[in-house]
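In: Okay, here's the prediction I keep looking at, along with the sequence it came from:
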Amino acid sequence: MHAVVPALLGAALVVTGCSVVGEDGGSDQPASDRVVLVTHDSFALPKQLVARFEEQSGYRLVVRGSGDAGTLTNKLVLTQDDPLGDVAFGVDNTFASRALDAGVFAPYDAALPDGADRYRLPGDDEHALTPVDNGNVCVNVDDTWFADHHLAAPTDLDDLADPAYKDLFVTPGAATSSPGMAFLLATIAAYGEDGWQDYWSRLMANGTELVDGWSQAYEVDFTQGGGKGDRPIVLSYDSSPAFTVSGGRSSTSALLDTCFRQVEYAGVLAGAENPTGAEALVDFLLTPEVQAALPDSMYVFPVDASVPLPRQWSRFARQPTDPLTVAPADISAHRDEWLREWSDVTSR
């Protein structure tokens, strides 16, 4: 889904201990002896957990990175008749309906840990997608920058279109980024189908910068991202402030009234060469060991309610009590229409 700390992002983008195979790569190993995982580029698990899966299952894990979650979904849909691997991880609730409608995944009703049932995708009656982690896409602010400039930080979506914050906000675009799509859906949830276009017109008139993906927005353009950026407002995650802590305080905050919940899923790909191995990997992602590792390795919240969070998370990674939501059926029905309208508004 996402990494939120520049110093840690490099590690997150390397799948430690896995055999990484690009789309043009290959393997002489028989398909029955390996499991090919197709995922987004921020997938990461500790080396010891990968080794544990390989020892317990008898399969070698091969990982094929496929860009952002949106790009991943598009590739899975385009290659559904000749799947890129056995199992996919990282399709989220903003894109999942498209993958289900296209028949990308095979049914697999995995046994869910405590509390995970609340994250099932509505409408997925065959249980083709298994919830693995969750988090919220939220606007984040650089509290230090606002204190230094003697300006009150914004608190909600309306503030982002206020002239007081002109040229201060950077966000990945909805057409190229999973968090960007989540932010578009947040504005649709907040302003309704008749009002979100006007909101985006005001947002763009206020100097909002659109970039392709989260890494560009946070790592390069955000003032706290380590890239000497000049934008103190960025679209990121509710977990982000847990990774900007120094001296017992976080220098950033997530605006909890702007948040849209994301759930990431794993699923067995229809037509997989090794569906048994794929099911084993889905099950492994739900084990307490993997669930406990998710915050530090992929910066997301586990779906297992019994797993304790790291100390910094309990203090600084606050989650919204009432995040903005759009029904998956509505996303499926209107996604293309909304994206066309969004593109029209943001290109004026």
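Out: Sure thing, it's come through.
In: all contacts plus neighbour counts: C-alpha atoms, from now on.
Out: Noted.
In: ok, how many other residues are close to the nearest residue to residue 2 once chain neighbours are set aside?
Out: In this structure, residue 2 finds its nearest non-sequential neighbour in residue 42, 5.8 Å apart by C-alpha to C-alpha, 6 or more residues apart in numbering. Counted with other C-alpha atoms under 10 Å, residues neighbouring residue 42 total 25.
In: Tell me the secondary structure at residue 42.
Out: coil (DSSP: H, G, I helix; E, B strand; the rest coil).
In: tell me the contacts of it?
Out: Residues in contact with residue 42 (C-alpha atoms under 8 Å, 6 or more residues apart in numbering) are 1-3, 12-14, 298.
In: farthest-separated two in those residues?
Out: Comparing all pairs in the contacts of residue 42 by C-alpha to C-alpha, the longest separation belongs to 1 and 14, at 13.7 Å.
In: what's the overlap in contacts for the two?
Out: By C-alpha under 8 Å, 6+ apart, the residues touching both residue 1 and residue 14 are 42-43.
In: quick one: which of the two has more around it?
Out: Comparing residue 1 with residue 14 by other C-alpha under 10 Å, the one with more neighbours is residue 1, at 27 against 16.
In: and the longest strand anywhere in the chain, what other elements does it pack with?
Out: Looking across the chain with DSSP state E, the single longest strand is strand 130-142. Under the contact criterion of 3 or more C-alpha pairs under 8 Å, 6 or more residues apart in numbering; DSSP states H and E, strand 130-142 touches helix 178-191, strand 233-237, strand 252-254, strand 260-268, helix 288-298, strand 301-302.
In: Comparison target, given below:
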Amino acid sequence: MNTISTRRGPAHKIGLGLVGGLSALALTACAGSTDTGAGDTSSAEASTVTLVTHDSFNVSEDVLAAFEKESGLTVKQVAPGDGGALVNQLILTKDAPLGDVVFGIDNSFATRAIDEGVLEPYTPAGLADTAAQYAVGDGELTPVDLGDVCVNVDHAWFTAAGIPEPVTLDDLTEPEYKDLLVVTNPATSSPGLSFLLATVGAYGEDGWEGYWSKLKDNGVKVADGWSDAYYVDFSGSEGKGPRPLVLSYSTSPAFTVTEDGTETTTGALLDTCFRQVEYTGVLAGAKNPEGAKKLVDFLVSDAFQADIADNMYMYPADADTELPEGWAEFAPLSPSPFEVAPADITAHRDEWIKAWTSTVIG
């Protein structure tokens, strides 16, 4: 059984009942394939649908089992990495797709995936109006969840050090916060790209590179992916790393609540956020396109939407879904996240990533 940790908060590991890693490719089936020389497709193969996702997809075993029983499908998983790595792999393998369905492309990479032709249009029936407002393209991507990417703070560390916690992006460049912040690389991490976009939204075309120069001078550390940043470098996670400031989500503090439920040991800086939306879609060239559509339907269903908050620490795209107790207090969305127009992301994403790499990595 494959067990995968989340990206949003402390270890909250639940078995997926899915086959992880690229070995799942061997189990991916052709549903009704007519390829010459392929041979007859067995019923077991025809009932397999492969989900390509980031390395922190999570779903309750009973919710997944109910879908598999009702649909007659067996869900297999391929997880090539963080959200940024996911899109890169989909593009590199589009002539021989890794699976049938993708989940985890976010709004910072969405147009890249669409423009590269890795997706087939499909709009599931019954998509909630609150989800439909986030749709992009011509039906290639369906919104599933959303959350705010924000800097998180370890309250206990700052209390012990006698240093006031930062509040704004500008604060993070001040000398008292030198060598305290770890972020993720926007070239390899979707949260990292979201945070880069937050700085573009905050400082504009003429100011964001200068801001990152200040962060670099102030000792910012860059990790390839969220898991390393949160579980290895962050002092407020189970790894008890050396840095009390980490790029994460506004929902992460809901999962560092004390046993008595009265407070949380970490917090999100809501003046540093960019809103991330995650999507699902049918992959072009899917071997089981009908099974793929059923899996997309499942990801926007009431059962899966109700499972998102506890397992992936994101807000369900269907705003009518009941949220866990305590989220209003410990996992609020930012009242005013920084924004960048989708057309500007499309036009400048690669340029911004290259400029960021030159400025921060050298």
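Out: Received it, and whenever you're ready, just let me know what you need. Computed from a prediction, not measured in an experiment: that's the story for all the values here.
In: Adding mean neighbour count and distance to residue 139 of the first structure, write the helices and strands packed on strand 130-142 of the first structure out as CSV.
Out: Listed next are these as CSV, based on neighbours: other C-alpha atoms under 10 Å; distance: least, C-alpha to C-alpha, whole Å:
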stretch, mean neighbour count, distance to residue 139 of the first structure
helix 178-191, 23, 9
strand 233-237, 29, 4
strand 252-254, 25, 6
strand 260-268, 26, 10
helix 288-298, 19, 19
strand 301-302, 26, 18
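In: Tell me which of those lies nearest to residue 348 of the first structure.
Out: So among those, helix 178-191 is nearest, using C-alpha to C-alpha, at 16.9 Å.
In: For residue 285 of the second structure, which three-state class applies?
Out: From three-state DSSP, the assignment for residue 285 of the second structure is coil.
In: Grab the nearest non-local neighbour of it.
Out: Nearest non-adjacent residue to residue 285 of the second structure (C-alpha to C-alpha, 6+ apart): residue 97, at 6.6 Å.
In: number of nearby residues for the one you found?
Out: There are 20 residues near residue 97 of the second structure, going by other C-alpha under 10 Å.
In: Could you check which residue of the first structure pairs with it?
Out: Residue 97 of the second structure maps onto residue 83 in the first structure, with residues paired by TM-score structural alignment.
In: tell me the SS of its match?
Out: coil.
In: thinking again about what came up before, how far away is the residue nearest to residue 285 of the second structure from residue 22 of the second structure?
Out: Remark: distance between residue 97 of the second structure and residue 22 of the second structure (C-alpha to C-alpha, to the nearest Å) = 12 Å.
In: now swap in residue 3 of the second structure and tell me
Out: For residue 3 of the second structure relative to residue 22 of the second structure (C-alpha to C-alpha), the value is 15 Å.
In: Settle it for me: which of those two has more neighbours?
Out: Neighbours per residue, other C-alpha under 10 Å: of residue 3 of the second structure and residue 22, the larger number sits with residue 3, 17 against 14.
In: For that one, give its distance to residue 348 of the second structure.
Out: 37 Å.
In: Then residue 246 of the second structure?
Out: For residue 246 of the second structure relative to residue 348 of the second structure (C-alpha to C-alpha), the value is 26 Å.
In: Residues touching the helix or strand harbouring residue 228 of the second structure, excluding its own?
Out: Counting by DSSP states H and E, the element that carries residue 228 of the second structure is helix 226-228. With C-alpha under 8 Å, 6+ apart as the test, helix 226-228 of the second structure has contacts from 6-7, 82, 184, 189, 191, 247-248.
In: Just flag the most distant two among the residues you listed.
Out: Going by C-alpha to C-alpha, the pair spanning the contacts of helix 226-228 of the second structure furthest: 6 and 184, at 15.4 Å.
In: Where does stretch 72-87 of the second structure end up in the first structure?
Out: Using TM-score structural alignment, the partner range for stretch 72-87 of the second structure is residues 58-73.
In: Name the residues of that stretch that are buried.
Out: 59-73 (16 or more other C-alpha atoms under 10 Å).
In: In helices only, show me these.
Out: 69-73 (DSSP state H).
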